[in-house]
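Participant: Starting from these lines, generate the structure:
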Amino acid sequence: MNWLKIIAGAALLQVVLLAPAQAGENLDAIKSAGVLKIGTEGTYAPFTFHDPDGKLVGFDVEIGEAVAEKLGVKAEFLEGKWDGLIAGLDATRYDVVVNQVGITDQRKQKYDFSEPYIASKAVLIVRADDDGIKGFADLKGKKSAQSLTSSFGKLAEASGAELVGTDGFDQAIQLVLTGRADATINDSLSFLDFKKHKPDAPVKIAAEQADADYSGIIFRKGDADLKAAIDKALVDIKADGTYQKIADKYFGQDVSK
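Facilitator: You can find the predicted model right below:
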């Protein structure tokens, strides 16, 4: 029994002695390589997509580049499908994922997140001349264009709306514009992006949910130094105006809160 205690004690001491050496390991490796490897989709406008010339662009792309610059390294983007994107962290394919990844309790059990850098809300969108729908409760008996399995669709249904199935935001907006639907509940960021490109489109936000969903930069657990460095980088790009410039470019306003 005494030998077991000695062995256990020695193992515990080894863990304690090794811990400081492991702290900051990922951050040290990133700085040593001079590169922050970033996982992203490349197919999710306006966050991460390819322009007509094939260049990877988008809100998240520019945020990733700005964060990397504050860390003193270059950003290198590695694209992948959403279904396996976060799992790529486990395979150490990249250091972080920047792809409007929602911060959830389930994900936080396995991964670490930066502080939130983007917020989105469910908004109720109607035609600009429609004054009859002022809130979610006014959807009762109305037609709402929705992706049927989405959380937005469930909210519309719970509000008493008749659902008109769509393949996504663009189709939902068209159904509202053409009068085939009275409204759509959708993502506030998608609406801002749409209005950025089509400011004269006769649609408006009639109401929005009070609670926002937040997204952050996601990375492997266990490196407090890396989290601190990324969080500081995000604070710095907000302080020096970089964040506002990027947000204005893609959404026309600050989208961090």
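
Participant: Only C-alpha atoms from now on, for both contacts and neighbour counts.
Facilitator: OK.

Participant: can you give me the strands for the stretch 51-200 of the chain?
Facilitator: Using DSSP state E, counting those that start in this stretch, the strands of the stretch 51-200 of the chain run over 56-57, 74-79, 96-102, 111-113, 118-120, 122-127, 143-146, 162-165, 183-187.

Participant: Residues in contact with the helix or strand encompassing Lys204: which ones?
Facilitator: Element membership for Lys204 (DSSP states H and E) is strand 203-208. Residues outside strand 203-208 that contact it (C-alpha atoms under 8 Å, 6 or more residues apart in numbering): 121-129, 133-136, 177.

Participant: okay if I get the strands of the stretch 51-200 of the chain as a markdown table plus mean neighbour count?
Facilitator: Listed next are the strands of the stretch 51-200 of the chain as a markdown table, based on neighbours: other C-alpha atoms under 10 Å:
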| stretch | mean neighbour count |
| --- | --- |
| strand 56-57 | 18 |
| strand 74-79 | 18 |
| strand 96-102 | 23 |
| strand 111-113 | 20 |
| strand 118-120 | 20 |
| strand 122-127 | 25 |
| strand 143-146 | 29 |
| strand 162-165 | 19 |
| strand 183-187 | 28 |
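
Participant: Dump those into TSV; add distance to Leu85 as well.
Facilitator: Formatted as TSV, the strands of the stretch 51-200 of the chain follow (distance: least, C-alpha to C-alpha, whole Å):
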stretch	distance to Leu85
strand 56-57	16
strand 74-79	8
strand 96-102	8
strand 111-113	13
strand 118-120	19
strand 122-127	25
strand 143-146	26
strand 162-165	28
strand 183-187	22
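
Participant: Could you also give me the structure for this second sequence? I'd like to compare it with the first:
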Amino acid sequence: MNKLMTMIAAAASLAVASVSSAANAGAVLDRVLATKTLTVAAGVDWAPMSFLNDKHELDGYDVEVAKGIAKYLGVQAKFVTPGWDIITAGKWEGRWDMALGQMVPTKARAEKFDFPAIYFYTRAIALVHKNSKATKLSDLDGKVVGVTANTVDETYANHTLIPNWVNAKPIQFQFTPGQVKTYQSNGIAYDDLRLGDGVRLDAVLMEEQELPNLIKAGYPFKQLGDPLFSSPSAIPVLHGDKEFSDKIAAAIKDMRDDGTLSKLSIKWYGVDYTLEK
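Facilitator: Next up is the predicted model:
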């Protein structure tokens, strides 16, 4: 009798788990469609990905991509601006539905996130002050190098980067910093570097596509050497809603197929970074 009751209880437990799983499936997509709002996490000083324009509104490549996804879903895009460290921690608690910021889809991050679509390819470079005497990447040996925390740039600087994304090529570490200084955003690192060569930093690791806008804005910087490596950038969402992931993938495919994605890249960067090269 006890064995029979145990079996019944186990079956009931499985039934409840099955119902619970079914109830969770599609929950994010259902909320987005019900509220007619796609809530997106982005940064305010990640130009030209996302930044506050002269009207104090979020603008940039990532912002327009998010609006394109929202349009495909038939909803409006709403933006929130948590720190990158909060986004990458994965404890979103329903505060936003997806994030941008050109996140590299590493295996470690795949434990927290689904990556339904790659929408950009990033080339990392070393940035130095225009008065820097460095002429090659190896000149950064023993120097103070700034990076944004929780990025592949940080792992590259610390020689812990394992290129475990799709079609990854071997990484060659071309210098060994004496100190790796982390920042919550690239903007703060740029402000430290602009103080002068070696004042607080000797270099910053960054994405190549950001450099033209920095130069245009008057930052006294220059690129040192060739790109360090290239990596794909994907849209992260939390696990558990395949329907939502599929919709995002379909939206990006639609934007890629009709040329929108390439046009947005050229608009904001002057180069089509939506194709791997």
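
Participant: Can you give me the TM-score here?
Facilitator: Here the TM-score for the pair of chains, by TM-score structural alignment, normalised by the length of structure 1, is 0.75; 249 aligned residues with a C-alpha RMSD of 4.0 Å.

Participant: ok so, going back, adding distance to Leu78 of structure 1, write the contacts of strand 203-208 of structure 1 out as a markdown table.
Facilitator: Written out in a markdown table, the entries for the contacts of strand 203-208 of structure 1 read as follows (distance: C-alpha to C-alpha, whole Å):
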| residue | distance to Leu78 of structure 1 |
| --- | --- |
| Lys121 | 28 |
| Ala122 | 30 |
| Val123 | 32 |
| Leu124 | 35 |
| Ile125 | 35 |
| Val126 | 38 |
| Arg127 | 40 |
| Ala128 | 41 |
| Asp129 | 44 |
| Ile133 | 44 |
| Lys134 | 43 |
| Gly135 | 42 |
| Phe136 | 40 |
| Leu177 | 37 |
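
Participant: Which members of those residues are the farthest-apart pair?
Facilitator: For those, with distances taken as C-alpha to C-alpha, the pair at the greatest spread is Lys121 and Asp129 (22.7 Å).

Participant: So between these two, which is more surrounded?
Facilitator: Lys121 (18 against 9; other C-alpha atoms under 10 Å).

Participant: separation between the residue nearest to the more buried one when sequence neighbours are not counted and Leu175 of structure 1?
Facilitator: Leaving aside its sequence neighbours, Lys121 of structure 1 sits nearest to Ala212 (C-alpha to C-alpha, 6 or more residues apart in numbering; 4.7 Å). Separation of Ala212 of structure 1 from Leu175 of structure 1 (C-alpha to C-alpha, to the nearest Å): 26 Å.

Participant: the more surrounded of the two?
Facilitator: Taking neighbours as other C-alpha under 10 Å, Ala212 of structure 1 and Leu175 compare with Leu175 leading, 22 against 14.

Participant: wait, that one sits on Ala145?
Facilitator: Yes: counting by C-alpha atoms under 8 Å, Leu175 of structure 1 sits close enough to Ala145 to count as a contact (6.7 Å).

Participant: residues in contact with the counterpart of Ala189 of structure 2 in structure 1?
Facilitator: Matched to structure 1 by TM-score structural alignment, Ala189 of structure 2 sits across from Gly168. Residues counted as contacts of Gly168 of structure 1 (C-alpha under 8 Å, 6+ apart) are Gln146, Ser147.

Participant: go again using 7 Å as the cut-off
Facilitator: If you count contacts by C-alpha atoms under 7 Å, 6 or more residues apart in numbering, Gly168 of structure 1 has them with Ser147.

Participant: so how far is Val35 of structure 1 from the spatially most central residue of structure 1?
Facilitator: Nearest residue to the geometric centre of structure 1 (C-alpha atoms, centre = their mean): Gln100, 1.6 Å. The gap separating Gln100 of structure 1 from Val35 of structure 1 is 21 Å, by C-alpha to C-alpha.

Participant: Same question for Val61 of structure 1.
Facilitator: Distance, Val61 of structure 1 to Val35 of structure 1, using C-alpha to C-alpha: 15 Å.

Participant: More neighbours: which of those two?
Facilitator: Neighbour totals were compared for Val61 of structure 1 and Val35, and Val61 leads with 24 against 19 (other C-alpha under 10 Å).

Participant: what's the counterpart of Lys71 of structure 2 in structure 1?
Facilitator: Lys71 of structure 2 maps onto Glu69 in structure 1, with residues paired by TM-score structural alignment.

Participant: Spatially nearest residue to its match (excluding sequence neighbours)?
Facilitator: In this structure, Glu69 of structure 1 finds its nearest non-sequential neighbour in Ala75, 7.7 Å apart by C-alpha to C-alpha, 6+ apart.

Participant: Pretty sure that neighbour sits against Val35.
Facilitator: Yes: Ala75 of structure 1 lies in contact with Val35 (C-alpha atoms under 7 Å); the separation is 5.8 Å.

Participant: ok so, going back, OK, contacts around the residue nearest to the centre of structure 1?
Facilitator: Residues in contact with Gln100 of structure 1 (C-alpha under 7 Å, 6+ apart) are Ser215, Gly216.

Participant: same question, Glu243 of structure 2
Facilitator: For Glu243 of structure 2, the contact set (C-alpha under 7 Å, 6+ apart) comprises Gly26, Leu29.

Participant: hang on, it in a helix?
Facilitator: Yes: counting by DSSP: H, G, I helix; E, B strand; the rest coil, Glu243 of structure 2 is located in a helix.

Participant: Map it onto structure 1.
Facilitator: By TM-score structural alignment, Glu243 of structure 2 lines up with Asp225 in structure 1.
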